[in-house]
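Engineer: Quick one, what's the 3D model for this:
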Amino acid sequence: MNWKHLIGGVVVGVAASYIAKEAIIKNSGLSSNEVLQIAKAAFKEKGPINGSWIQMEKETLHTLEASFTVYRGGITRMNGDKQEVYEFVSNSETGNILDVNQLA
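Structural biologist: Here you go, the predicted model:
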């Protein structure tokens, strides 16, 4: 066997495994719609909601303790005659809400 063929095969194998690993990591976790449904269920526990939205792209959130892949979204609801708007950040793997901020 020729050493060039052996080394070439190893290089191709390593490259293919790296590409496959990146594809699996990118597609792991919950979809944005699944995360939005989890967030809506959590907000509905405190009353009805009027609207909701979520960003389709995942992003990385760095904290002092760890880094998370997250989705950002929002919920609107009426409190009497006043509209309340909340923004949330949810873990893309578990759907857990990591942070909530009231905007208006």
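Engineer: From here on, just use CA atoms for contacts and neighbour counts.
Structural biologist: Noted.
Engineer: where do the helices sit along the protein?
Structural biologist: 3-27, 32-44 (DSSP state H).
Engineer: Relative to residue 66, which of these is closest?
Structural biologist: Among the helices of the chain, helix 3-27 comes nearest to residue 66, with 17.2 Å by Cα to Cα.
Engineer: Residue 96 is in contact with residue 71, isn't it?
Structural biologist: No: counting by Cα atoms under 8 Å, residue 96 does not reach residue 71; the two are 10.4 Å apart.
Engineer: Quick one: residues contacting the spatially most central residue of the chain.
Structural biologist: Geometric centre of the chain, nearest residue: residue 92, 2.9 Å, by Cα atoms, centre = their mean. Residue 92 is in contact with 29, 30, 31, 32, 35, 58, 68, 69, 70, 71, counting by Cα atoms under 8 Å, 6 or more residues apart in numbering.
Engineer: next up, for comparison:
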Amino acid sequence: MKMKDFLAGVLTGVAAGVVVNEAVDRISQNVAADSVLNTIKDAFKKEGPIDGSWIVMKTEPYTNNVITMDVYKGGISRIVNGELEQYEFTADAKTGTVVELTKN
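Structural biologist: As a prediction, this is how the structure comes out:
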């Protein structure tokens, strides 16, 4: 085997390893909690102003029947017709998708 062919094989293997590593990192990363909260706030603002909001920055496990995922929990409050409305949400940490929304 020629040294040139050997080096080409090694470089190809290293490049493939870097690409696979980057893909795995992207898949396993969570969306930032601030980003999730801002997206949810923007959705609520389409229906009117909000009074306050919060989110827990640390993920926690959540099970919905068979599916288990890491989630962020948070809340939104707003005044509608002089009455305080409060909502609590649970959002998938990987995608930011709201998986549960309850009005208190």
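Engineer: if you count what's nearby, which of residue 96 and residue 71 of the first structure comes out ahead?
Structural biologist: Looking at residue 96 of the first structure and residue 71 with other Cα atoms under 10 Å, you find the greater number of neighbours at residue 71, namely 26 against 15.
Engineer: first to last residue in stretch 55-72 of the second structure, what's the distance?
Structural biologist: Using Cα to Cα, to the nearest Å, the end-to-end distance of stretch 55-72 of the second structure comes out at 7 Å.
Engineer: That stretch corresponds to what range in the first structure?
Structural biologist: Aligning stretch 55-72 of the second structure against the first structure (TM-score structural alignment) gives residues 54-71.
Engineer: what residues does the matching stretch touch?
Structural biologist: So stretch 54-71 of the first structure is contacted by 32, 33, 35, 36, 72, 73, 74, 89, 90, 91, 92, 93 (Cα under 8 Å, 6+ apart).
Engineer: Just the buried subset of the residues you listed, please.
Structural biologist: 32, 35, 36, 72, 73, 74, 89, 90, 91, 92 (16 or more other Cα atoms under 10 Å).
Engineer: Mean deviation, the longest strand anywhere in the first structure versus the second structure?
Structural biologist: In the first structure, taking DSSP state E as the definition, the longest strand is strand 67-79. For strand 67-79 of the first structure, the mean deviation from the second structure after alignment is 0.5 Å (mean Cα distance after the TM-score superposition for the first structure).
Engineer: Now do that strand against helix 32-44, angle only.
Structural biologist: Interaxial angle, strand 67-79 of the first structure versus helix 32-44 (axes from the mean of the first three to the mean of the last three Cα atoms, to 10 degrees): 50 degrees.
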